[in-house]
Structures are given as structure tokens and as C-alpha cells.
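Asker: Have a look; sequence and predicted model below, questions after that.
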Amino acid sequence: MTDHVAVGVDGSLGSAEAVEWAVDDAVRRGLPLRIVHVADLGPYELPVRSSQTLADAQALNATRVLADAEMRARKRAQRLEIDTEVLNGAPVRVLREVAKRAVELVIGHRGAGGFAGALLGSVCMQVAGHAHGTVVVVRAVEETRPQEVVVGVDGSENSHPALDYAFEQARLREGALRALHAWQPPSFAFIPNLSSHELDDLRRVHQELLEEQIAPWRESHPQVGVVPDLWCAHPVEALTEASGRARLVVVGSHGRGALRGTLLGSVSRALLARAACPVAVIRPRQ
């Protein structure tokens, strides 16, 4: 059932920021919040007494982490329906299941060495890159920043789930939606340098592609102000630059050209490392 917002916590500053983001989004959506902590004993074979001691310590830590997260959430939204739960197992597998059953899974961009870990850590990247659903990797931004949402558009059908999510976020926030399409001129050795006229023709083609792709969403979301944004640049450069003025950047987990591949690809990895705001990664549900 995708009737709630989920947030993963581990007691770190990053997960505290994720809780606040998740609370705000749950309030905007009118949905309950599910706070989860993953306890993983790991693949180690320990003596029975040692195993029990470790399990007891993890249980105490989980209770503290969840209590702190719930307190933070209730301070931000007193009337929000909140559920907390400790889940046992391998973090990647567990969190992928959590994401599958929620409107979105929210995690911090850095953690305490647990499931969140460093932003470029294997667990975080596997969750964001392979969960079937929406994963939001949170990086705190100043509250004075305008409620602008940026969505990466590459001209393929794989952008559609990202456009769905981005337009809905812009509507909920009553903010603008910047639809960004980045393109680069051909650079093959057998193609000579293009003239300014040829570059203008290419630019028009990409502008038309962008306008055509966002047209259905503009029609279905007339209350959202849309800014088509065409860049002759690498997608990482364009999306990173745009993230400095946005509250959220939305990308699909698969794309065309430079945006192709899962989040384990170079473009998505670089965006998560460099973005100056939260990044939502959208992967269609199975």
C-alpha cells in the first residue's frame, strides 16, 4: 500500500534532516509518516552470548533513534499521524521493500555509518538506484529559498514518472517547475565543427523536443508555473547549477544519452554528490 511517506533514520544529522523533509511532505500530502530504523547484525558468526549482547545493544540503540526521530517529527507537525518500526535484515533489501510500499522513501545524504553511510557509499547508492519507487536523498537547504522544483527531461518515455512526481511536488508546494533539458553538440571525429547556423538549428530541435514532452503535464497541471530550461551543456553541470536555486531536483533512474542507466552510472552519481538540494530518484514500480 502506497498510502504513507517513509523515512529511514540512524540517529545521524543526515537522518534528522531527512525526518524534517519527510514530515513536511507528509503534511503537504495529507498522509501519515512511517519512521523506520534498520537493525543489521551482519554476516558474522559470534558466540551465543556475544550475539545476544550485540542484539540487546542494537535494540536499545533502535529505541533511542526512533524516539528521537519521532520527537523531532512531532515538534514539526503535532497532528501528523506517525508510526515507528524497527526492521531487521540486510539494509539494502529492507529499504528497497520499504520504498516499494510507500509514496516515497526519504533518506539523508550522510549517515552514522549505518544504512545511510556516506553519500557515495554502496548501500545508499544501491537503495537510490534500484528501489522500485521514489527515493529522496535529502540535503538541507536554507528555508528562504524559493519553492522551485527542477526536473531533468531527456526526451524519452523514461522521463514520464519523473515528470509526474515533479509536477505534483510543484503543485503541492505552490512553486514553479523548471523543466531542464541538457544537450551537447555532436563531437564525433568525422563531424566537422558546426556553424552557428547549424547550432541554432540543433537548439531549435531540442527546444521543440522539450516543449513537446512537457505539454501534457502543462495541460493537466494548469496551476503550476512552468519554466522550460534548455542547456547546451553536460547534464551534470546543468542539473547541479540548477540545484543551487531549487528546493528539489527530480530525475528518473533510467534515461537517454547522458542520463541513461541507473543511479550507479556516472551522471547520477555525480549529481547526488554535487547537488545543493534534495534529489528525488524515480524508478517505476514493478
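Answerer: On my side now, so go ahead. Numbers count the residues shown, from 1 in each chain.

Asker: only C-alpha atoms for contact and neighbour calcs from this point on.
Answerer: OK.

Asker: Which elements pack onto the host helix or strand of residue 72?
Answerer: Following DSSP states H and E, one finds residue 72 within helix 48-76. Helix 48-76 sits against helix 13-29, strand 33-39, strand 82-88, with contacts defined as 3 or more Cα pairs under 8 Å, 6 or more residues apart in numbering; DSSP states H and E.

Asker: How far off centre is the second one?
Answerer: Yep, that's strand 33-39 we're talking about. 17 Å (Cα atoms, centre = their mean, to the nearest Å).

Asker: Give me the contact list for it.
Answerer: Applying Cα atoms under 8 Å, 6 or more residues apart in numbering, the contact partners of strand 33-39 are 4-10, 22-23, 26, 58-59, 62, 65-66, 69-70, 80-89, 91, 94, 115.

Asker: take a look at this one as well, against the first:
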Amino acid sequence: MNDRVPFASSGRDLGVLVGVDGSAHARLALHFAAVNALSSNTALTVVAVYRLPPMMYTGEPAILVTPEARAERDRAETVLDDARKYLRDYPGKVTFSSAEGSPTGVLTELSGRAQTVVVGSHGRGGFIGQLLGSVAAALPARSQCPTVVVPKHYQPEAGQGPELFAHTRDTGPVVAGIDLSERSRIVLLLAARQAELFAAPLQVLTAMPLLREWKYWYPELEEFETLTERRQSNLRASVEKEIAWLRQRQSRLEITADVELGTPGDLLEARTRAAQLTVVGTRGHGTMKSTLLGSVSRELLNRARGPVMVVPTERAAQ
């Protein structure tokens, strides 16, 4: 792959795209998106999505003909008015728009013009789900750019006026979870870019499953401590090669790497408690692979205590 940071081209004119629905979770996502857009000196685009009741279409173009249909559009405009009030002192470029359709469908389509899309972990209406909201669960697997899911534990910056959206120096790191698959460098590049924006150190984490988990697949293995140490040492050497590659491109960034014993979901969830942002890919290999969204990514989104960025690694490599 080349060294260009994916999804940062000038053609992605929507910049940081955030979906709002008037919920408390969406307000947290709006703040994270505003801080991120301002830090990266890019546009902020705020979108409220509404759905027409069934059987309300009269032809081309569709016309709102019932009080219920008008109420849906008016609700979206109210949501945008609330966002305008919240961002009244925001010093960066921001645009507001509403769109008809499903929240996941609209944000997926618009993500092709965005550098990052941000949503809350839950919402109201079409955003509500079981563990994750329906949009937060579905969008990362379909998005055409990285998706950041902001959980309820996120704490907005303190301050008033423009200071509310200025990123204050936080001691927390940006964490990149990699599995040394061929797509890992895309995750590293995006995580390094975020660390640079946040003036934060970058921590790279690779999980090594416990030997008893290997024995499920390879029962002939004997549980020798030396075997675990040898495997961990080999993994650490591989990770250091990736870090050396990254340091050639980010020489001023403070980067550390860890290879830890345990399941990826558990280890990454623990890191989200102190991290400003945790970055993972949509797909991995081995136990990290699933049909649409990698099992580790999905588990992390359900359990994270801080914002998580999911990078569509297959799209980035195209």
C-alpha cells in the first residue's frame, strides 16, 4: 500500500460528518465531531435524518401531503435548530442539512464525501437498538470512511464559547489495535493522524490469545511456558517492524507498542477507559474475522468506555 492517509482527499468536501437526532448521545457525538473538525481544520457537516410515514409519496418529486409527513420534516428541522444553538460559538466552518430516508442509508451514502462520520452509541427513533443503537451497529460495516462511535461515557471539554470546542491537552493516548494482517498499516496511519491532531502519544496494541485457546484448535500442543514466551517474542518483533515503518513517516510522534496475553476485546475495552480514541479495522484474520464487521470491532463498540474509530480497511486498500 502507499503512504497516503486514506479518506483525506480534497474531494471529501463534507469533512467531519455527524448524524444528530436530538438525543443526549447525539449531543455527545456532535461535540466530539466539532472538536475533531476544528483540530483538523476541516468542514463540519451536521445532518438530521427523517422518515416519511408509509404511503406518503405522490410521484416525482415526492410531496409532503399529510400532517404526519410534515411533522417528521419539522422534527428534523427542530433537531437542527438545537444543533445550531449548541454550535453558536463554534469558530469553524459548519453546515446543517436534513435528509429523508433511513439514518444508516443516508449516512452511508454521504460518507463517500466525508473524511470521518460520527454517531452516538444510541439515539431515539430509528437510532434505538439493543446493545448498540441500530445506526451505530450497522454504519461502521457499510461506511465509505472511518466511523467514530461516541459512547455515553464520553466527557465533553470544559469551557464556554469557542473554548468549548478547542481540544485541550489530554494525557490520554490514542490506541491502535492491530492484528498484523495486511490491512494493519491503514489502521496505524489513521491512528497516527488522530494522535498528531490530539497532540497525544500513540499506543499500538496486539493481542496474543492464551495458549489454552490455541489448544481448542490444536489439541496436540503442549502447554509449555517457553512456547508462549517464544510466540510473544516473535509477535513483538513483528510489531516493532511495523512501528519502525510508522516512525519513518511520523518521526515526531511518541509511539509505544505492546503485545499482551488475552482476548482482543477484553484488552482493547480496558484501553478505552483512558484513551482519547481507540482505532481498529473493520476486518481482521483468524478469530477477528466475521461476515461484515470484525467480531472484535463489534464487541469493542458494545463495551467501549471511550470513542472508537472503526476504519473500513478493505475500502481504504482499494
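Answerer: Thanks, I have the structure now. Note that the structure is a prediction, hence the values are computed from the model and not measured.

Asker: Any idea what the TM-score is?
Answerer: Here the TM-score for the pair of chains, by TM-score structural alignment, normalised by the length of the first structure, is 0.91; 283 aligned residues with a Cα RMSD of 2.3 Å.

Asker: before we move on, back to that, out of the contacts of strand 33-39 of the first structure, which are buried?
Answerer: 4-10, 22-23, 26, 58, 62, 65-66, 69-70, 80-82, 84, 87, 91, 94, 115 (16 or more other Cα atoms under 10 Å).

Asker: before we move on, back to that, tell me which residues of the helix holding residue 72 of the first structure come out buried.
Answerer: Neighbour-count burial for helix 48-76 of the first structure [16+ other Cα under 10 Å]: 58, 61, 62, 65, 66, 69, 70, 72, 73.

Asker: quick one: stretch 104-124 of the second structure to chain centroid distance?
Answerer: How far stretch 104-124 of the second structure lies from its chain's middle: 10 Å, per Cα atoms, centre = their mean.

Asker: er, stretch 185-198 of the second structure actually
Answerer: For stretch 185-198 of the second structure, the distance to the chain centre is 12 Å (Cα atoms, centre = their mean).

Asker: Then stretch 32-42 of the second structure?
Answerer: For stretch 32-42 of the second structure, the distance to the chain centre is 14 Å (Cα atoms, centre = their mean).

Asker: Just tell me the aligned range of that stretch in the first structure.
Answerer: Matched against the first structure by TM-score structural alignment, stretch 32-42 of the second structure falls on residues 21-31.

Asker: And the contacts of the matching stretch?
Answerer: 3-7, 32-33, 73, 76-77, 80-81, 106, 138, 172-173.

Asker: now, among the residues you listed, which is nearest to residue 230 of the first structure?
Answerer: residue 173 (23.4 Å; Cα to Cα).

Asker: That closest one pairs with which position in the second structure?
Answerer: Checking TM-score structural alignment: residue 173 of the first structure goes with residue 198.

Asker: you'd agree that match is up against residue 169?
Answerer: Yes - with contact defined as Cα atoms under 8 Å, residue 198 of the second structure reaches residue 169; the gap is 7.3 Å.

Asker: Buried residues in stretch 190-206 of the second structure, which are they?
Answerer: 190-206.

Asker: Among these, which lie within helices?
Answerer: 190, 191, 192, 193, 194, 195, 196, 197, 198 (DSSP state H).

Asker: Spell out the secondary structure type for the counterpart of residue 119 of the second structure in the first structure.
Answerer: Aligned by TM-score structural alignment, residue 119 of the second structure pairs with residue 107 of the first structure. Here residue 107 of the first structure is recorded as strand under DSSP: H, G, I helix; E, B strand; the rest coil.

Asker: Provide a list of residues in contact with residue 107 of the first structure.
Answerer: Applying Cα under 8 Å, 6+ apart, the residues near residue 107 of the first structure are 7, 8, 9, 14, 15, 18, 116, 135, 136, 137, 138.

Asker: From those, list the buried ones, please.
Answerer: The buried subset of the contacts of residue 107 of the first structure (16+ other Cα under 10 Å) comprises 7, 8, 9, 14, 15, 18, 116, 135, 136, 137, 138.

Asker: Turn those into JSON lines, columns for secondary structure.
Answerer: Formatted as JSON lines, those follow (three-state DSSP):
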{"residue": "7", "secondary structure": "strand"}
{"residue": "8", "secondary structure": "strand"}
{"residue": "9", "secondary structure": "coil"}
{"residue": "14", "secondary structure": "helix"}
{"residue": "15", "secondary structure": "helix"}
{"residue": "18", "secondary structure": "helix"}
{"residue": "116", "secondary structure": "coil"}
{"residue": "135", "secondary structure": "strand"}
{"residue": "136", "secondary structure": "strand"}
{"residue": "137", "secondary structure": "strand"}
{"residue": "138", "secondary structure": "strand"}
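
Asker: Distance to residue 212 of the first structure added to those, as a markdown table?
Answerer: Below are those laid out as a markdown table (distance: Cα to Cα, whole Å):
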| residue | distance to residue 212 of the first structure |
| --- | --- |
| 7 | 35 |
| 8 | 37 |
| 9 | 40 |
| 14 | 38 |
| 15 | 39 |
| 18 | 35 |
| 116 | 38 |
| 135 | 27 |
| 136 | 27 |
| 137 | 29 |
| 138 | 31 |
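
Asker: out of the residues you listed, who's nearest residue 160 of the first structure?
Answerer: residue 135 (16.0 Å).

Asker: what angle sits between the helix holding residue 72 of the first structure and strand 33-39?
Answerer: 160 degrees (axes from the mean of the first three to the mean of the last three Cα atoms, to 10 degrees).

Asker: got the angle between helix 48-76 of the first structure and helix 13-29?
Answerer: Using the same axes, to 10 degrees: helix 48-76 of the first structure against helix 13-29 is 50 degrees.

Asker: Map residue 299 of the second structure onto the first structure.
Answerer: Taking TM-score structural alignment for the superposition, residue 299 of the second structure sits opposite residue 270 in the first structure.

Asker: Can you list the helices and strands that the one helix or strand its match maps to packs against?
Answerer: In this structure, residue 270 of the first structure sits in helix 266-274 according to DSSP H and E. Packing partners of helix 266-274 of the first structure (3+ Cα pairs under 8 Å, 6+ apart): helix 235-243.

Asker: Sounds good, over and out.
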